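Chemist: One predicted model, sequence on top.
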Amino acid sequence: MASGQADPAITAQRAAQMLERAAIALTEAEGARDRVRALSEAVRGYEEGLIALREGLRQATLRERVLVMRLDAKREEVARLLGALQTIQRAPAPLLLLHPSGPVGTARSGMILSEITPALQSQARTLGAELSELQVLRLLQESAAATLSEGLDGAQKARIALSRAVADRTDLPRRFAADPAALARLAESSQTLDSFADGLSRQEVTALESGAGEAEAPDRFAGARGRLPLPVDGKLLRRFEEADAAGVRRPGIVLATRPRALVTSPWPATIRYRGPLLDYGNVMILEPAADFLLVIAGLKEVYGEVGEIIPAGAPIGLMGGEAPEERDFLTVGVKDDGGSREETLYMEVRQANVPMDPADWFRLTEE
């Protein structure tokens, strides 16, 4: 294999180990004190393992194509090489060296043969190594099917278990009691996300004595500027105020994500709103600190209740789309990045209801 290329077998082995650890985490989550946290880690483990496995299969597919094309291109050369090697192997050594022109010709033929034979043997070794590698790659692809099936099944079970655990959760503190009717009226009357966020920040709520007090101080959250983890495993698709295909500019960023990806809170926060809003799909609005709002939109499922205080890394929902199937992993394209990113998540950061560029706050990865 060429220098600098990852070994598909090593990548696939690492993926299998990651999926095995995720399966163990899923089993242990049943008895965990914090099932939501444990199941979130299991879901993430499955996601990372499946991404790694897909990358291993992609590398194997690309390497197989290179080897097949190389062998096809050298088909005639290989045939001549095999014929020459067979002739040398069958013929007695003295006969090979004998030349009809006499001793001088015989000497010359011996010198030529002594130079050609190592080259032929070197070519044969190279050919044998490539054929062996091709066989290993095909065995790798076949063996990955069982690992893949178990991983996809485990990931789906982990997502279902996580949804149930979040629904059953009763241990989160609540900062205030929400008025569902007032939230519904605000959502119906708002024409834009700006007006909704403004109304939300002005909305009066009933504080709870059992809550954790006021929202976190703004300076501590501001100190995390530029270091916040993304709420989902995604890549930057559209920047702040960048026009989309229809020419619409939004004061947020768009991330490309994989179907059914887990979305988590990047910072300890209070849930201010969850549910459908305008044309943004399901929206989760978090308050990580006084005067700050994180708007996360485009989820298929949303977790938690308004007023709850959630820790950093807590699951807040799942992306939409169909969970990948085996054929999606086994038919990998040359330009595939290790997993299709067909879903999009929209995100805004607001301070005193003024949109700020999320790129200044989060660690972003561009395509």
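Modeler: Yes, it's here.

Chemist: alpha carbons only for contacts and neighbour counts from here, please
Modeler: OK.

Chemist: Can you classify residue 274 as helix, strand or coil?
Modeler: Here residue 274 is strand, with the state taken from DSSP: H, G, I helix; E, B strand; the rest coil.

Chemist: need the strands for the stretch 201-350 of the chain, in chain order.
Modeler: For the stretch 201-350 of the chain, strands defined by DSSP state E, counting those that start in this stretch occupy the ranges 206-207, 234-238, 253-257, 262-264, 269-276, 282-287, 292-299, 301-302, 309-310, 315-318, 343-351.

Chemist: Centroid-wise, who is the farthest residue in the protein?
Modeler: Most distant from the centre of the chain: residue 102, at 71.5 Å, with distances by C-alpha atoms, centre = their mean.

Chemist: contact partners of stretch 241-254?
Modeler: 236-240, 344-349, 355-359 (C-alpha atoms under 8 Å, 6 or more residues apart in numbering).

Chemist: Stretch 33-48 too?
Modeler: The contact list for stretch 33-48 (C-alpha under 8 Å, 6+ apart) reads 18-19, 21-23, 25-26, 28-29, 32, 151-152, 154-155, 158-159, 161-162, 165-166, 169, 261-262, 314-315.

Chemist: In PyMOL, how would I select just the buried ones from those?
Modeler: A single PyMOL command selects the buried members of those (16 or more other C-alpha atoms under 10 Å):
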select buried, resi 18+19+21+22+23+25+26+29+151+152+154+155+158+159+161+162+165+166+261+262+314+315
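
Chemist: can you tell me which of the contacts of stretch 33-48 are in strands?
Modeler: Among the contacts of stretch 33-48, the members found in strands (DSSP state E) are 262, 315.

Chemist: Show me which residues of stretch 224-231 are buried.
Modeler: Residues 228, 229, 230, 231 are the ones in stretch 224-231 that count as buried (16+ other C-alpha under 10 Å).

Chemist: Hmm, I typed the wrong one, I wanted stretch 132-143.
Modeler: By neighbour count on 16+ other C-alpha under 10 Å, the buried set for stretch 132-143 is 133, 134, 137, 140, 141.

Chemist: Which members of those residues occur in helices, if any?
Modeler: Counting by DSSP state H, those place 133, 134, 137, 140, 141 in helices.

Chemist: tell me which of those is nearest to residue 189?
Modeler: Closest approach between those and residue 189, by C-alpha to C-alpha: residue 141, at 54.9 Å.

Chemist: also this one, for the comparison:
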Amino acid sequence: MRGLRGHIIAASLALACASGTALAEPDPGAAAREAVAQLEAASVALAQAKGGRDRVKSLTGVVQAYETGLTALRAGLRRAAIREAQLSKQLKAQEAEIARLLGVLQSMGKGPPEVILVHPGGPMGTARSGMILADVTPALEKSAADLRRDLEEVTILRSLQEGAAETLQGGLEGAQDARTELSKAIADRTDLPKRFIEDPVQTALMIASTETLEGFASALVDLQVDGMQEIDLPDVMDRKGNLRLPVEASVLRRAGEADAAGIRRPGLVLATRPSALVVTPSAATIRFRGPLLDYGNVMILEPQPGVLFVLGGLAQVYGDAGEVIPEGAPIGLMGGNGLESGAILSQSGDASGNARSETLYIEVREGKAPVDPELWFQTNEDG
């Protein structure tokens, strides 16, 4: 009886200690389930936005909702995969204790009551054994409940990951549909005010005579455009230091940091996801859009005279030079075809951030001089 009692206590304590660690963990599947709900809501919003009055604004919100939902789902699946692996490892490590406990309980269940209750020490020993078993029983019940909960959680997390492929693929297709609809809506847009009409010959001559981005931006500041209208825009200087980045991203290189070739630039290099939507951080006039030097497609925005936001590296740009666009308006898309659902799932078990394969360059110029973009933009968020 003494050996049986010792086995019960040891096994129950081992299981209780191991299970106690899991109790402090938050539900890792909650974020993934919330992300699925976000993607479903985005799908509904896409159907509504196609026939809405302000289609550009509505579809911009839908694209951003899809991007947020896909990012959240990937993060949720990563946490779920990590948690499932931890639980599986934990349960495997407890196999000996679980088998030991089951063996003890099975032995107790097979023995006749009179044998279990009679103790060699007589009535006092029997009484003590009864009290010990009464003390141990709640711990056994708690251990069994914790074990059952962990097994159920493993089942739920595995089911969540197995069903994620279809959800991810649907989200990726929905996001692409929203981007296509957005491009069409922008092409059909006719309600934007215009400060000037671009002279394509003049622009082409400027590009041909430019060897650096700095030279082009300086020439743009000096450029006298015939018939340029004055349009009042909110004073962007009041928001200096508080502007949001134009795309969901993380900082790859800060101003003045050398790249792999040892080249230092005065702007920020941001790592973004493929096909990410880029929006204007404030109301602004489009001063230039198109290919420039080795920066890919470039968008130069003028939120107010003497201030330029230069964004380079876009695969697609929206709008025309001279248009005045409101804050949050889409100005382009990053490159890449977007990740396939299988690729996202294969990365869900790590946090390497390899999905951010595109780069956007941001430069801010006050007058003709570049300034650190972090004096203007908030970059302390984990993109």
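Modeler: Thanks, I have the structure now. The structure displayed is predicted, hence computed values, not measured ones.

Chemist: Please state their TM-score.
Modeler: The TM-score (TM-score structural alignment, normalised by the length of the first structure) is 0.91; 362 aligned residues with a C-alpha RMSD of 2.2 Å.

Chemist: hmm, back to that, which two in the buried residues of stretch 132-143 of the first structure are spaced the farthest apart?
Modeler: Greatest spacing in those, by C-alpha to C-alpha: 133 and 141 (12.4 Å).

Chemist: coming back round to it: could I get the strands of the stretch 201-350 of the first structure in a markdown table, plus columns for distance to residue 197 of the first structure?
Modeler: Shown next, in a markdown table, are those (distance: least, C-alpha to C-alpha, whole Å):
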| stretch | distance to residue 197 of the first structure |
| --- | --- |
| strand 206-207 | 18 |
| strand 234-238 | 22 |
| strand 253-257 | 17 |
| strand 262-264 | 21 |
| strand 269-276 | 10 |
| strand 282-287 | 9 |
| strand 292-299 | 8 |
| strand 301-302 | 18 |
| strand 309-310 | 19 |
| strand 315-318 | 19 |
| strand 343-351 | 9 |
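
Chemist: where do the helices sit along the second structure?
Modeler: All helices of the second structure, identified by DSSP H, fall at 2-23, 29-49, 55-93, 95-110, 113-117, 123-162, 164-188, 200-208, 213-222, 341-346.

Chemist: Map residue 277 of the first structure onto the second structure.
Modeler: In the second structure, the residue matched to residue 277 of the first structure (TM-score structural alignment) is residue 292.

Chemist: one step back: next up, the contacts around the residue farthest from the centre of the first structure.
Modeler: By C-alpha under 8 Å, 6+ apart, the contact list for residue 102 of the first structure is empty.

Chemist: do residue 295 of the second structure as well
Modeler: Under the criterion of C-alpha under 8 Å, 6+ apart, the neighbours of residue 295 of the second structure are 312, 313.

Chemist: Just want the most central residue of the second structure.
Modeler: Residue closest to the average C-alpha location in the second structure (C-alpha atoms, centre = their mean): residue 71, at 3.3 Å.

Chemist: Give the aligned equivalent of it in the first structure.
Modeler: Matched to the first structure by TM-score structural alignment, residue 71 of the second structure sits across from residue 51.

Chemist: ok, now residue 152 of the second structure?
Modeler: Counting by TM-score structural alignment, the partner of residue 152 of the second structure is residue 132.

Chemist: same check, this time on residue 249 of the second structure
Modeler: For residue 249 of the second structure, the residue aligned by TM-score structural alignment is residue 234.

Chemist: cool, residue 179 of the second structure as well?
Modeler: When the first structure is aligned by TM-score structural alignment, residue 179 of the second structure is paired with residue 159.

Chemist: okay but residue 50 of the first structure is in contact with residue 150, surely?
Modeler: No - taking C-alpha atoms under 8 Å as the definition, residue 50 of the first structure is not a contact partner of residue 150, at 10.3 Å.

Chemist: Those two: who's more crowded?
Modeler: Neighbour count, other C-alpha atoms under 10 Å: between residue 50 of the first structure and residue 150, residue 50 has more, with 26 against 13.

Chemist: Give me the spatial nearest neighbour of the equivalent of residue 11 of the first structure over in the second structure, chain neighbours excluded.
Modeler: Structural alignment (TM-score structural alignment) places residue 11 of the first structure against residue 31 in the second structure. Closest residue to residue 31 of the second structure apart from its sequence neighbours, by C-alpha to C-alpha, 6 or more residues apart in numbering: residue 76 at 5.0 Å.

Chemist: and what of residue 360 of the first structure?
Modeler: residue 226 (5.4 Å).

Chemist: ok, the match of residue 11 of the first structure to residue 70 of the second structure distance?
Modeler: For residue 31 of the second structure, the distance to residue 70 of the second structure equals 11 Å [C-alpha to C-alpha, to the nearest Å].

Chemist: what do you get for residue 114 of the second structure?
Modeler: Plainly put, residue 114 of the second structure is 63 Å away from residue 70 of the second structure if you go by C-alpha to C-alpha.

Chemist: So for residue 301 of the second structure, which of the helices of the second structure sits nearest?
Modeler: Closest of those to residue 301 of the second structure is helix 213-222, at 10.7 Å (criterion: C-alpha to C-alpha).

Chemist: whereabouts in the first structure does the closest one align?
Modeler: So helix 213-222 of the second structure sits over residues 193-202 in the first structure, by TM-score structural alignment.

Chemist: Now the matching stretch on the second structure. Mean distance?
Modeler: Superposed on the second structure, stretch 193-202 of the first structure shows a mean distance of 1.1 Å to its aligned residues (mean C-alpha distance after the TM-score superposition for the first structure).

Chemist: Map residue 138 of the second structure across to the first structure for me.
Modeler: Under the alignment (TM-score structural alignment), residue 138 of the second structure maps onto residue 118 of the first structure.

Chemist: what about stretch 255-267 of the first structure, start to end distance?
Modeler: From its first residue to its last, stretch 255-267 of the first structure covers 18 Å (C-alpha to C-alpha).

Chemist: Can you give me the distance of the closest residue to the match of residue 249 of the second structure other than its chain neighbours to residue 149 of the first structure?
Modeler: Closest residue to residue 234 of the first structure apart from its sequence neighbours, by C-alpha to C-alpha, 6+ apart: residue 257 at 4.6 Å. Taking C-alpha to C-alpha as the measure, residue 257 of the first structure falls 22 Å from residue 149 of the first structure.

Chemist: For these two, work out which one has more neighbours and name it.
Modeler: residue 257 (24 against 12).

Chemist: and the counterpart of the more buried one in the second structure, how far is that from residue 251 of the second structure?
Modeler: Under the alignment (TM-score structural alignment), residue 257 of the first structure pairs with residue 272 in the second structure. Distance from residue 272 of the second structure to residue 251 of the second structure, counting by C-alpha to C-alpha: 9 Å.
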